[in-house]
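S.K.: Here is a sequence with its predicted model. Questions after.
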Amino acid sequence: MTPPRLAGIDIARGLALIGMFIAHAAPYPDPDAEWIVDGRSSLLFATLAGVSLGLMSGSAEPTAGRGRMRQTVVLRALLLILLGLVLWIVPTDIAIILDYYGVMFLLLVPLLFLPRRVLAIVAVTLFVIAPLLADAAQPIVDSATTPALVVVPVEWLLTGYYPALVWLPVLILGLIAARSDLRRVGTQLLVLLGGIGGMLVGYGAAAVVLGVDASAHSATHAEILGSGGFAFTVIGALLLLTGPALGAIGRGIRFALAPVGAMGSMPLTIYAGQILVIASFFIAAGRPFVVYDSWALVAWLIIGSALFALLWRRFVGPGPLEWVMRQLTSPPSLATDRTPTTTT
């Protein structure tokens, strides 16, 4: 029997999508300003990838069909990379995350069924080393003589907008959280408290130590601690607030945030859709693609996405791109088992 979806995870993913809408389409009062959603929404989105893969592969009781599950994840990763590269062609001047997301999936494949202690060691090691490697690799990307076949993989892994190796520790921690049974209140509390601790250390260091940078997309240790901590704080809080332990209060919160949760249940569809909508909006308005200054567009993206997701989920089921992804990547034996509780 397939366990019910975790409402808190869907809502967290929906909030990450809304954060991206704001980052992509809201007006900035100052060119140097940084919204709270900048960097944090995309890192929350990526953190939830680790959680989703953990849930998809059996949560606290990993699925027996491990080879088939790895095959599914590899195929989904390749399709995400392909879709991401296609969306880069759409004239929006938005930094697309999906191809980076696919690279993160590929990097998680060999780690997917490792014990939690081993995963923790890998996460800590990458956290220490990856930002240093990113700094060392930047001159390679900046060099005019470096061929594109070298630049693109290095950007995917280390120096790009969403550097996979630098961000991988938070995905691994998301996988560890899923392996620890996110339905347990104790696990939810640990996720929340760990997230708060990460924020205090990361943002605290940036506030008091000269030269420490925790700004969005800085790919520093402080950013990963601070923004990664923010992601786990949101996830832990939502799991607690929407869980059965709160009874009627939890049900009320789930009902109130159902439109956000519906968006989060089909993140691939909503993400790709907003890219196309933003492109169409500026084409129709005759505006330059580098100017995103419309709160009205943000509002329409949120309202339209929520209505579409609610109606589609109610009358059809999984999001259209999620359905296509599942059909193309899941063997028949996986399509009917208990693993697809969340999709990406």
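M.R.: Now that the structure is in, tell me what you want to look at. Source: prediction; values computed, not measured.
S.K.: From here on, just use CA atoms for contacts and neighbour counts.
M.R.: OK.
S.K.: Tyr162 in helix, strand or coil?
M.R.: At Tyr162, secondary structure determined by DSSP: H, G, I helix; E, B strand; the rest coil is coil.
S.K.: Now do the contacts for it.
M.R.: Ile97, Tyr100, Trp156, His217 (CA atoms under 8 Å, 6 or more residues apart in numbering).
S.K.: try this one next to it:
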Amino acid sequence: MRRASPTRTGSGPRGAEETAPAGRSAGSGASGGRLAGIDAVRGLAVLGMFAVHVGPGPVPEGAGYLLVAADGRAPALFTLLAGFSLVLAQRGPDPARRPQGWARRWRPLLIRCTLLAVLGVWLASLWPGILVILAFFAVYFLAAEPFTRLSTPVLTAVAAVSVVAGPLLSFLLGPVFGYGASGRGLVPEAADLASWSGLGTVLLELLLTGAYPLATYFPYVLAGMALARLCDVRERSVARRMAVWGTVAAFAGYGSAWLASHVFGARQRLLEAIAVHHPEALSAADPVREVLQGQYGAVPSTSWDWLLVADPYSQTPLETLGNAGVGCALIGLCALAARHGVGARLLRPLTVLGAMALSAYVVHALVLAGPAHGAASWSAWLAFSGAALALTWAWQLVWADSPLRRGPVEHVLRLATSGRGRA
């Protein structure tokens, strides 16, 4: 039986194991600073994910603004970093340097994606109270491989087009498959794989109607890939420009949505559409947010004005632009901070956590499926955050001279895809 979409959402783990161990990269020169800065951003995304999963509701007042800032941006940031990481893993911007031949190109990727998908389906079946993203990440990585061979100008153009084309496909194709007003926002579970019809449902969720479908989240991957090609954050000036232009993009995305909603009447037209297609949401404090909470990752197809909002998880062009801008700015800022000894030391706990984000994700999902099921408070967020920072730090100290320093789950993936004898 399919369960209804929960009111909380999942976030993503570390994208690809491209970085050096956090404990050895921070402050170790330009290249190390670049990698430490990226892991630090990923560590921030982990803390944001905890805030969404176990923190109180995002109320825009006082400390609640921290939760508002994390709401909807954590999975977007993870996915953007996944694309960024894929390009860094190439060890150079030239696509011609990638391994040739089917076996060298696809076999490790297929193994990694299969393991991620199996792990994601298993965690989702435990009912941890979150929408597990790992199976979707497997699809992102498979879809991204052909794009890694595009030239930088073509990749950049494709990424820009996808920001609009992906949400538009979600809007237009939803009604074609019977999801015009409801039924979206689920994740694949083990029970879905027991029949052919269930397999078809899983495929549709992964591509179009799920919580993090390819249609609306893959633009983040492409944007991250384009950023990594265009911006070598080893250069201080480039990192500074990323911080500035990322901020501009964020204001452009969120600001345009605010103007459309409050100046040009889009919100009023949405309320009228909600009265017709989602009458049950009218009693909520924010009917627009109430509808979007049941449509994670998909754009509702009941009004064209849905494409003009930028609320969390709306996955419209404007929200995608705003979220990508936030990610770009954070990468630039953390790369700048990681270039200096003091900044690298301050970022070190986040860098270590970000380097082991996949392990942290799996462990936190298991805890939510058991002793912490239903947790939703500031104390729960502090407990999860403190435990994650302390345990990942201790793990890196204990396994400092071992391949296990990357994290237990990361190490298993690396062994499965590269073999014990490969670096």
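M.R.: Sure, I can see it. Since the model is a prediction, treat every value here as computed from it, not as a measurement.
S.K.: Any chance of the contacts of Tyr162 of the first structure in a markdown table with neighbour count and secondary structure as columns?
M.R.: Output for the contacts of Tyr162 of the first structure, formatted as a markdown table (neighbours: other CA atoms under 10 Å; DSSP: H, G, I helix; E, B strand; the rest coil):
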| residue | neighbour count | secondary structure |
| --- | --- | --- |
| Ile97 | 22 | coil |
| Tyr100 | 26 | helix |
| Trp156 | 21 | helix |
| His217 | 19 | coil |
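S.K.: Next, see which of those residues are matched by contacts in the second structure.
M.R.: Of those, the ones still in contact in the second structure (both residues aligned by TM-score structural alignment, their matches' CA atoms under 8 Å) are Ile97, Tyr100, Trp156.
S.K.: Identify the residue of the second structure aligned to Gly198 of the first structure.
M.R.: Matched by TM-score structural alignment, Gly198 of the first structure corresponds to Ala249 in the second structure.
S.K.: If we only consider the contacts of Tyr162 of the first structure, which is nearest to Ile172 of the first structure?
M.R.: Of all these, Ile172 of the first structure sits closest to Tyr100, with 15.5 Å by CA to CA.
S.K.: Nearest spatial neighbour of the residue mapped onto the closest one from the second structure, chain-adjacent residues omitted?
M.R.: By TM-score structural alignment, Tyr100 of the first structure lines up with Phe136 in the second structure. Leaving aside its chain neighbours, Phe136 of the second structure sits nearest to Leu206 (5.9 Å; criterion: CA to CA, 6 or more residues apart in numbering).
S.K.: Can you list the buried residues in stretch 98-114 of the second structure?
M.R.: Of all the residues in stretch 98-114 of the second structure, those buried under the rule 16 or more other CA atoms under 10 Å are Arg98, Pro108, Leu109, Leu110, Ile111, Arg112, Cys113.
S.K.: what does stretch 141-151 of the second structure give?
M.R.: Buried, per 16+ other CA under 10 Å, within stretch 141-151 of the second structure: Phe141, Ala144, Phe147, Thr148, Arg149.
S.K.: returning to that earlier point: if I look at the residue nearest to Phe136 of the second structure, how far off is Gly200 of the second structure?
M.R.: According to CA to CA, to the nearest Å, Leu206 of the second structure and Gly200 of the second structure sit 10 Å apart.
S.K.: The match of Gly198 of the first structure - how many residues pack around it?
M.R.: Neighbour count for Ala249 of the second structure, taken as other CA atoms under 10 Å: 21.
S.K.: May I ask which helix or strand encompasses the residue nearest to it when sequence neighbours are not counted?
M.R.: Using CA to CA, 6+ apart and skipping residues adjacent in sequence, the residue nearest Ala249 of the second structure is Gly325, 4.7 Å away. For Gly325 of the second structure, the enclosing helix or strand under DSSP states H and E is helix 317-338.
S.K.: Pull the contacting residues for the corresponding residue of the first structure for Arg107 of the second structure.
M.R.: Structural alignment (TM-score structural alignment) places Arg107 of the second structure against Gln71 in the first structure. Residues near Gln71 of the first structure by CA under 8 Å, 6+ apart: Thr329.
S.K.: make it 6 Å
M.R.: If a contact means CA atoms under 6 Å, 6 or more residues apart in numbering, then Gln71 of the first structure has no contacts.
S.K.: repeat for Thr92 of the first structure
M.R.: Counted by CA under 6 Å, 6+ apart, Thr92 of the first structure has contacts Ala279, Phe289.
S.K.: tell me the SS of it?
M.R.: Per three-state DSSP, Thr92 of the first structure ends up coil.
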